[in-house]
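Asks: need a 3D model of the following:
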Amino acid sequence: MPVHDTPSPLLAVSGDVLIAADRPDYAYAPRRTPPRRRPGRFSPYRRLFATPGARAFTAGNFLARLPMGMFSVSAVMMIAGSRGSYALAGAVVATGLAVTAVVAPWTARLVDRHGQARVAVPATAVAVLGSLALLLCVRHGAPDWTLFAAYAATATTPNTGGMSRARWAHLFRDDPAARHTANSFEQAADELCFMLGPVAAAFLCTALFPEAGTLTGAVLMMTGVLVFAAQRATEPPTTPRTPGARSPVRLPGMPALLAVFLATGAVFGSMEVVTLAFADGAGHGAMAGPVLALQAAGSCAAGLLYGSARPARHAHRRLLVCVAAMTALMFLPLVAASTGSLAAVAAALLPAGAATATAPTMVTGMTLLQGVVPAARLNEGMTLAVTALLGGIAAGSAAGGWLAEHVTPAAGYGAPVASAAVALLLCAALTGTTKAPTS
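Replies: Predicted coordinates:
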């Protein structure tokens, strides 16, 4: 057999280059390396829910939180339909809100001191019994005072959103970027619940029977809290009360921060009432719900996008920028309303909603609050913020309603502009009064 004296090519590896020992025509052949995948826009959220137990407690919390947007609408439709008085229905709901403002911080303090599962489950059971008592009183024609007493019992409802935020803060106590993403997700979840809740309540009360919204809300809330409380592995540890410890409301910077939440709530409350009045005045009252949903959708989308972005380093500067943007965008509905077109107002509410109460402004406000309030009182501090927000909603609703009735519905959009401007001034006053956390 002939002997082949041509050797087979030998390849030597040097770095990322293959060098052929005897073939100069392909002396350099670059090694193929797989391309690096760029992280997606929502990678921070995937990382968030990769945490063991996160999906389970989030699912339970969502079930428990959805009725928050159902109960007031369900109560109004149930009482007004049975007693023929929207004034009575509104008074009952307003009384429940006032009692909640007093009771909720105490419930949150018990949660911080004794644990979420030990307090949230019995507190929710009392609230559910109050809702069912209201249903029975309406159904069987009980005296009006029983409606007030029954609805006041629902004030023990725990702040499920605050408990969820406290879990994220515990899980990512050493990761500010993850906490920013978690706060953004929670705000988007709040907005989604308050967007879907009234729609679900109105559908149930009209398609089935007047009490269906209240009954469904009670079942969902009790089920959700039981699922949430069962996830003990992610529950923050309890801290015994320290003698002489100050209430969160007395901490440096907290009063000014709560004032910002109060003014921001006024933006949201006045916008809602004025839009209802404007749609009714334009002869399209049935379209008020979908129009307001556009504002909520803009806020929800902005919250999710804000959470996926890398935040600026100083939380106080972020809050100032967010409130300034909110103030500027509040002029859009005011200008659109001057045209008299509901379609123009609807188009303006979408971008305006991207900066209003429950989007970047609230996300950053909660981040600042977590830097002010110690971990042992965090749920109480966040409940105080929600209470301030609800107080602002009530005040804004009254101011917007007065303007819409005594001036014009279009002029009523001046109320959210004024409220946003007050929030901006208060935010500027926060400089030097809070410990601004960095990300």
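
Asks: all contacts plus neighbour counts: C-alpha atoms, from now on.
Replies: Will do.

Asks: tell me what the biggest helix by length in the chain is packed against?
Replies: In the chain, assigned by DSSP state H, the helix with the most residues is helix 176-207. Applying 3 or more Cα pairs under 8 Å, 6 or more residues apart in numbering; DSSP states H and E, we find helix 176-207 packed against helix 43-49, helix 54-65, helix 71-83, helix 160-171, helix 212-230, helix 288-308, helix 362-372.

Asks: turn those into TSV, including distance to A125 and mean neighbour count.
Replies: Formatted as TSV, the helices and strands packed on helix 176-207 follow (distance: least, Cα to Cα, whole Å; neighbours: other Cα atoms under 10 Å):
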stretch	distance to A125	mean neighbour count
helix 43-49	29	15
helix 54-65	12	21
helix 71-83	15	22
helix 160-171	14	22
helix 212-230	7	22
helix 288-308	30	22
helix 362-372	28	24
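
Asks: so which of those helices gets nearest L262?
Replies: L262 sits nearest to helix 362-372 of all those, at 11.4 Å, using Cα to Cα.

Asks: pull out the buried residues from the very next helix or strand once past the closest one.
Replies: Once helix 362-372 ends, the next helix or strand along the chain (criterion: DSSP states H and E) is helix 378-406. By neighbour count on 16 or more other Cα atoms under 10 Å, the buried set for helix 378-406 is 378-404.

Asks: repeat that for stretch 334-348.
Replies: Using 16+ other Cα under 10 Å as the test for burial, stretch 334-348 gives 334-337, 340, 342, 344-348.

Asks: let's see this one next to it:
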Amino acid sequence: MRAYRELFAVPGVRSLAVAAVATRIAAPMLTLALFLAVVDAGRSYAVAGLVLTGFAAALALSVPVSARLVDRLAPRRILLGWSAAHLTAYAVLILALATGSSIGVLVTCAVALGASAPPAGPVVRATWPAFVPSHRLQTAFALDGVVNEAMYVTGPLLVSLLLLFVGPIVVVGVAGLVMLVGILLLVRTPSVRPRATAERRNYLGPLSTGQVRLLLVMIVCDAFAFGAVVVAAPAAAAEADSPGAAGLLVGAVSLGTVLSALVYGTRPRATSLGRQLVLFHAVSALVVAGVSLAPTLLVLGLALLAVGLVGGPRDTLHQLALGEAAPTQYRTEAYAWMGSAMWVGYALGSGAAGQLISLAGDDVDVAFVAAGGVTALAALLSPLVRSTRESAVAEGAQA
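Replies: Down below sits the predicted model:
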């Protein structure tokens, strides 16, 4: 792990990593705690799902807006201002839950909470290239991916632990406090500086760049596959009369992602981004589709572990490629659109998997095959990806 030791030796990396952990764990804590708090308030699971949908939709739509303001103005000012609004939305939502407010009020409060979420994730990702040497970026983004994946496992576990002592409404408040701590740590990171620029801007921002649009489409495809797997794996467990294995199956994907990203972060960048993306997407497509051939739950778990092992390096490459493709003045917004693309792909994949399984008479294999097919589409697009460094070399050769 020499690469990670050298990365943490860079001034500011430790504080940025801690800020990333705090801000990333808040979201999975909130989603589970909010779901349980709505049910605990006497509402149905359908209402709880509607509240979470309102929160997620507002979050996906609003973060690119706040990230654009970060690119144009002082990041610290935007983060602190959005955090103040976010804490207010937390307080109003908790009050609405405690007083038994109507469904409309709860959904509205959840939408306000999502709309006011600070763009912490995009700021962290956009900050890595600002102070980490270029030869350490692969390690930095691998670490970022590991933190992101690990927090989605750790967050629900922390909620379960807290529920032994307090009610779900209190845990919702704890999630808000964790986010606040993360933001305060982030704004104190020396590398989070104003990025205002005098360069001419346009309304499309990073979406005006073809390479950014291409990468976002590929990210939607990969998130689609993950969403389909998250639905199909529990369905397979239920079909095998082992519903308790659902969490283990989904966890196998996360475990594989964390392990492979950690290892990939220690490796030198040997080939071009495009070639690596082709390789990992092609292998991912074959592995995901091949999951449908698993004869037992044990084999299915091993196959899903393999899906994660391929996904870790691929997701790291996405961050590297997007950072190189996005113009500097739009970098934070580009990473915000990456998050939105992941939410969109996940929603499409989980929804499509549920419909396909139902139409196929509860045959879960069709969902895995569909997920593999969508990942194959990303593999076909991968050769079109060219990094800034590779483009410069090509232009030099032509000159």
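
Asks: the longest helix of structure 1: how far from the chain's middle?
Replies: A distance of 6 Å separates the centroid of the chain from that of helix 176-207 of structure 1, by Cα atoms, centre = their mean, to the nearest Å.

Asks: mean deviation (superposed) between it and structure 2, please.
Replies: When structure 2 is superposed, helix 176-207 of structure 1 averages 1.8 Å from its matched positions, counting by mean Cα distance after the TM-score superposition for structure 1.

Asks: residues of that helix that come out buried?
Replies: In terms of neighbour count (16+ other Cα under 10 Å), helix 176-207 of structure 1 has its buried residues at 176-205.

Asks: likewise for stretch 379-389 of structure 2?
Replies: So for stretch 379-389 of structure 2, counting by 16+ other Cα under 10 Å, buried means 379, 381-383, 385-387.

Asks: ok, so of these, who is nearest L36 of structure 2?
Replies: A379 (38.8 Å).

Asks: quick one: contacts for the residue mapped onto that closest one from structure 1?
Replies: In structure 1, A379 of structure 2 lines up with L424, judged by TM-score structural alignment. Neighbour list for L424 of structure 1: 260, 320, 323-324, 327 [criterion: Cα atoms under 8 Å, 6 or more residues apart in numbering].

Asks: what's the match for A404 of structure 1 in structure 2?
Replies: By TM-score structural alignment, A404 of structure 1 lines up with I357.

Asks: with L251 of structure 1 instead?
Replies: Counting by TM-score structural alignment, the partner of L251 of structure 1 is T209.

Asks: excluding residues flanking it in the chain, which one is nearest that match?
Replies: The shortest distance from T209 of structure 2 to any non-neighbouring residue, by Cα to Cα, 6 or more residues apart in numbering, is to A326 (7.1 Å).

Asks: so what does the one you found match up with in structure 1?
Replies: Under TM-score structural alignment, A326 of structure 2 pairs with V373 in structure 1.

Asks: so how far is G244 of structure 1 from that match?
Replies: To G244 of structure 1, V373 of structure 1 is 16 Å away according to Cα to Cα, to the nearest Å.

Asks: out of the two, which sits in the busier spot?
Replies: With neighbours defined as other Cα atoms under 10 Å, V373 of structure 1 and G244 compare such that V373 has more, 22 against 6.

Asks: list the contacts for that one?
Replies: With Cα under 8 Å, 6+ apart, V373 of structure 1 has these contacts: 248, 251, 381.

Asks: out of those residues, which is nearest to A233 of structure 1?
Replies: Taking the contacts of V373 of structure 1 together and measuring to A233 of structure 1 by Cα to Cα, the closest member is G381, at 22.8 Å.

Asks: could you measure from the most centrally placed residue in structure 2 over to L286 of structure 2?
Replies: Geometric centre of structure 2, nearest residue: G339, 5.6 Å, by Cα atoms, centre = their mean. Plainly put, G339 of structure 2 is 25 Å away from L286 of structure 2 if you go by Cα to Cα.

Asks: sounds good, over and out.
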